[in-house]
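1. when you get a sec, could you give me coordinates for this:
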Amino acid sequence: MEHTHRPFVRSRNDRMLAGVLGGIARRFGWNSTLLRVVFVVVSIASAAFPGILVYLIMWLLMPEEGEVA
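-> The predicted structure is shown next:
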């Protein structure tokens, strides 16, 4: 079985804000809507998981799709 490497990139097509969760979902082959729901629920339910801060950091660190060589 051949593994194709897919980089962590922000999605241009599957985005609500910056495409971070859409890019992560595409990288792992997950449903992006379900990932967004889980991310929001975990962010609200857990004081130990600062969802907004994590999202902002990922937004800054992940290049947008097409910017990666």
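2. drop to CA atoms for contacts and neighbour counts, all remaining ones
-> Will do.
3. longest helix anywhere in the chain?
-> What stands out as the longest helix in the chain, according to DSSP state H, is helix 32-45.
4. also this sequence, please, to line up against the first:
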Amino acid sequence: MDKLHRSRDKVLAGVCGGFAERYGWDKAIVRIIYATAMVFTGFFPLGLIYIVAAIVMPGADD
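-> The predicted structure is shown next:
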């Protein structure tokens, strides 16, 4: 399997797309699930996780 990386097919930073590519899932479904979970948790915990992942995960070209 490939290493985890941010996707080139970005909506924001490519984090959800990177997870979807890594595990062979549909990118749209991962993004919808993550956005829905962010709304229901009040944005703070998952929003912070997304920002940290965007900083820590290497880009697709790296």
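5. TM value for the aligned chains?
-> These two chains, once laid on top of each other, score a TM-score of 0.88 by TM-score structural alignment, normalised by the length of structure 2; 61 aligned residues with a C-alpha RMSD of 1.3 Å.
6. how about the longest helix of structure 1, which residues of structure 2 does it hit?
-> Counting by TM-score structural alignment, helix 32-45 of structure 1 lines up with residues 27-40 of structure 2.
7. who touches the matching stretch?
-> Stretch 27-40 of structure 2 is contacted from outside by C16, G17, A20, E21, F44, P45, L46, G47, using C-alpha atoms under 8 Å, 6 or more residues apart in numbering.
8. quick one, which of these are buried?
-> C16, G17, A20, E21, L46, G47 (16 or more other C-alpha atoms under 10 Å).
9. which of the residues you listed fall within helices?
-> For those, membership in helices holds for C16, G17, A20, E21, L46, G47, with DSSP H as the criterion.
10. show the contacting residues for the one residue sitting closest to the centre of structure 1.
-> The central residue of structure 1, meaning the one whose C-alpha is nearest the mean C-alpha position (C-alpha atoms, centre = their mean), is L21 at 2.4 Å. Contacts for L21 of structure 1 (C-alpha under 8 Å, 6+ apart) come out as R10, R15, S32, L35, R36.
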